[in-house]
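Engineer: Sequence first, predicted coordinates after that:
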Amino acid sequence: MPNLECRMYEAKYPEVDMAVMIQVKHIADMGAYVSLLEYNNIEGMILFSELSRRRIRSVSSLIKVGRQEPVMVLRVDRDKGYIDLSKRRVSEEDIQACEERYNKSKLVHSIMRHVAETLDLDLEDLYVHVGWPLYRKYGHAFEAFKLIVTDPDSVLDPLTREVKEDGPDGQAVTKAVPAMTPEVKDALVKNIRRRMTPQPLKIRADIEMKCFQFDGVLHIKEAMRKAEAAGSDDCPVKIKLVAPPLYVLTTQTLDKGPNLHFSFVVAEVLPMMYCPRRSWILCNRVIGALLDKGISILTNAIKACTEEIDRHKGKLIVKEAPRAVSERDDKLLAEHMAKLQSANEEVDGDEGSEEEEEEEDTGMGEVDVENSGVGMAD
């Protein structure tokens, strides 16, 4: 049975004055016992005197069982395995840096563990040959994983491990071989791409457009072409008729800048963060960055469409400003369009029935167009 428990980093213990993420296990008479989440849940202790700089009125208001939060490492006894921690000495900057590092490490660890579990591998062995070498080379394996999404060979192929073989003279010879088999490489790349490929964000705007001038339909079509021309290769604009005079403009944005690779971390990490307030602040910042490009593109498209239709004395009204939409919104729009189409088909069928009824009803005779003022034709 392979071992699936392993620390996230190569170092077995954290360094002194380093901020680490912990989870409170239980509270004793002298302090709180915690698990260091990044170091395979090894035990540490926070004395009550290290909980706060202020006078402690209630321990339960400062620390609770099950809570996850960053703390500062005070002392590490590597021989006995004792780790003393402090909550009051960790600064706001340390907290932010620790949270960012932990969120990245947690995503990397989740991918590594899934690969090890799927292929019946020892997780620590996978870290020794793949994970920790990437930490050493790229500063954090998360940065390497981002590159693997688009170019896995340049990141993984240089990784090697040493094996000993018997040489021609019978003596052991050290030989460098690939760090992983093709099967492991394929599984790792597949999981990284599944978990870390940013998903396109769909933006939509609803407008009403009318033009009652001569060739009004042609003017509307030209305005639609102007709107679509405002898009780009990365962010194409499409305009679709729902039912006259209602139209929808849509675009999909998939920012490829280095700062927005964090978008997929939002989906994976933010729901698990311990502090809801910080989660929402960070989430709003990232989502805002992703929305800016798509909203800007659609705004320009609406502007181009408005200028063109105004030139022909038409009118455009923005019913719903550019906004992010979900799959549910798309489904509701598709259902609405199908309903309108079905209603139009029913109306067409009703008109046909009325014409048939009129043809069958001959009691009034036929109208004599030439002598309509005199009477009715027989």
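Structural biologist: In hand now; what should we look at? Residues are numbered from 1 along each chain as shown.

Engineer: alpha carbons only for contacts and neighbour counts from here, please
Structural biologist: Fine.

Engineer: could you pull out the helices for the stretch 151-300 of the chain?
Structural biologist: Secondary structure of the stretch 151-300 of the chain (DSSP state H, counting those that start in this stretch): helices located at 152-156, 182-196, 216-229, 263-269, 276-311.

Engineer: And the fourth one, what's buried?
Structural biologist: Within helix 263-269, the residues scored as buried using 16 or more other CA atoms under 10 Å are 263, 264, 265, 266, 268, 269.

Engineer: ok, how many other residues are close to residue 353?
Structural biologist: If you count neighbours by other CA atoms under 10 Å, residue 353 ends up with 12.

Engineer: How much space separates it from residue 133?
Structural biologist: Separation of residue 353 from residue 133 (CA to CA, to the nearest Å) stands at 77 Å.

Engineer: can you check residue 155 too?
Structural biologist: In this view, residue 155 and residue 133 are 11 Å apart by CA to CA.

Engineer: swap in residue 114?
Structural biologist: As for residue 114, its distance to residue 133 is 19 Å (criterion: CA to CA).

Engineer: And residue 276, by the same measure?
Structural biologist: 34 Å.

Engineer: and here's the other structure:
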Amino acid sequence: MPVADRDRISGEAVDEAIATEVACLCAQPRKNRCVALLTGDVDFCSLVQHARDCGLDTVIVVPKHARGPIPKFKAAGAKVVVLNPVADVSPRVRAVLHKNGEGTVQLAEPFEYSFDRDDKLEITADFFQELRYFSDQAYLAKFWYAQKLGSLTVFPGQRTNLTALKFTAAADRVSAFTKYDGNLAFFLPVTAKVTKAMPANLVAPMPELSTQVLSKLQYLDSNLNASLAEAMLTFVNVTDNKKTLRRLEVLPGPSDTVVEVEDKLRFAFLSNCSDGEWRAAPKDGEVRKLLSKHGLLIAETASDAQVLKSMQKFARKHGLPSMQSYHGLVFRIMQFMYASDPTRTQPVEFKS
């Protein structure tokens, strides 16, 4: 089932295209139908179940480095095929969470994940679920921190899974550990280039939790991005963040106020149903090129302060919504640039 790739259209639009295609196949009366999907995204499990209920045979092709979702796809009724990479894609970056809740990023030798017993992953999940820890990287990070076990590698996720396997194999009994009380927020910033990955963090909840996380993800600062409302607007409109918020049923809507959006983000950051991976603030490369093309920027390497002034001029000229922050203007101009692209989904808006 071919669809356009994520480099050409937004990830959310790709997901919608896949769902639409499966719905069309389900509506066809032909027998011996089959759909194959290359993904490691467990959000497609409900789609797999729907296809199965419609009589469609479903094959999920999973990259070798993303074996964690296999049990869930099998439980949904899909046949799973593991795809070996044609080139070495073993991650060389390590994100380490330390006992104080702060993180660091370092380069290391390629990590090769050779685990082939998927049933053991289920046993590991049962161990942590009994202690009220439920998600992927997040569950072990929160457990490790709460039990004061020291530093933990939280990226790549396969390394985290391997640590979980070794730990549960050596653990005497579940009762020796304290149960999770829901008071920790784990987040692993995701950037376009893993070689420039940002450190993971784990924090206790506080009234300013959303502000703290958005600052760590570089949406909010005390300089050119001081508006919390605009930082949240930019954050919720990043495709992967939007997708996670929708899955958690806390995606902001037009009637939400800034306070209500902040509360929704707080819920999402504390949720055990999230793996803690959130996209960091998007880059401004395309906007810089556009401004240079329109003669509003002498050089694409201009300072952020100069780019901010140029973006403000561009926004006024084209009647874009008024924004005060750097990231807010980048968001509005990017929205303007792709306004005629039919593959783009509508932006999330809320009361400012």
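Structural biologist: Looks like it arrived, so ask away. All values reported here derive from a predicted model rather than from experimental measurement.

Engineer: TM-score for this pair?
Structural biologist: Scored by TM-score structural alignment, normalised by the length of structure 2, the superposition of the two chains gives a TM-score of 0.25; 156 aligned residues with a CA RMSD of 7.1 Å.

Engineer: picking that back up, could you take the buried residues of helix 263-269 of structure 1 and lay them out as TSV, with extra columns for distance to residue 72 of structure 1?
Structural biologist: Below are the buried residues of helix 263-269 of structure 1 laid out as TSV (distance: CA to CA, whole Å):
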residue	distance to residue 72 of structure 1
263	29
264	29
265	25
266	26
268	26
269	22
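
Engineer: Among those, which one lies nearest to residue 300 of structure 1?
Structural biologist: The closest of these to residue 300 of structure 1 turns out to be residue 263 (CA to CA; 24.5 Å).

Engineer: pretty sure the closest one is touching residue 288, no?
Structural biologist: No. Contact status for residue 263 of structure 1 versus residue 288: not in contact, 10.6 Å apart, counting by CA atoms under 8 Å.

Engineer: Of the helices of the stretch 151-300 of structure 1, which is nearest residue 165 of structure 1?
Structural biologist: Minimum separation from residue 165 of structure 1 across those (CA to CA) falls at helix 182-196, 21.1 Å.

Engineer: Check which helix or strand residue 334 of structure 1 maps to.
Structural biologist: helix 327-360 (DSSP states H and E).

Engineer: just checking, what packs against that helix?
Structural biologist: Under the contact criterion of 3 or more CA pairs under 8 Å, 6 or more residues apart in numbering; DSSP states H and E, helix 327-360 of structure 1 touches strand 237-243.

Engineer: Would you indicate which residues of the strand it packs on are buried?
Structural biologist: Applying 16+ other CA under 10 Å to strand 237-243 of structure 1 flags 237, 238, 239, 242 as buried.

Engineer: what does stretch 154-166 of structure 2 give?
Structural biologist: Here stretch 154-166 of structure 2 shows 154, 155, 156, 157, 158, 159, 160, 161, 163, 164, 165 as buried, counting by 16+ other CA under 10 Å.

Engineer: leaving aside the residues next to it on the chain, what's closest to the second one?
Structural biologist: If I follow you right, that is residue 155 of structure 2. residue 95 (4.9 Å; CA to CA, 6 or more residues apart in numbering).

Engineer: Likewise for the last one?
Structural biologist: Counting by CA to CA, 6+ apart, the nearest residue to residue 165 of structure 2 once its immediate chain neighbours are dropped is residue 124, at 6.1 Å.

Engineer: give me the number of residues near the one you found?
Structural biologist: The burial count for residue 124 of structure 2: 18, using other CA under 10 Å.

Engineer: What strand or helix carries it?
Structural biologist: Going by DSSP H and E, residue 124 of structure 2 is part of helix 118-130.

Engineer: same for that helix, what does it pack against?
Structural biologist: Packing partners of helix 118-130 of structure 2 (3+ CA pairs under 8 Å, 6+ apart): helix 70-75, helix 157-170.

Engineer: what do you get if the cut-off is 10 Å, keeping everything else the same?
Structural biologist: helix 70-75, helix 137-146, helix 157-170 (3 or more CA pairs under 10 Å, 6 or more residues apart in numbering; DSSP states H and E).

Engineer: any chance of those helices in JSON lines, plus distance to residue 14 of structure 2?
Structural biologist: Shown next, in JSON lines, are these (distance: least, CA to CA, whole Å):
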{"stretch": "helix 70-75", "distance to residue 14 of structure 2": "19"}
{"stretch": "helix 137-146", "distance to residue 14 of structure 2": "25"}
{"stretch": "helix 157-170", "distance to residue 14 of structure 2": "24"}
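
Engineer: Out of those, which gets nearest to residue 106 of structure 2?
Structural biologist: helix 157-170 (14.2 Å).

Engineer: quick check: angle from the closest one to helix 118-130?
Structural biologist: 70 degrees (axes from the mean of the first three to the mean of the last three CA atoms, to 10 degrees).

Engineer: Tell me what angle the helix or strand following helix 157-170 of structure 2 forms with helix 137-146.
Structural biologist: Counting by DSSP H and E, the next helix or strand C-terminal to helix 157-170 of structure 2 is strand 185-190. Using the same axes, to 10 degrees, the direction of strand 185-190 of structure 2 lies 130 degrees away from that of helix 137-146.
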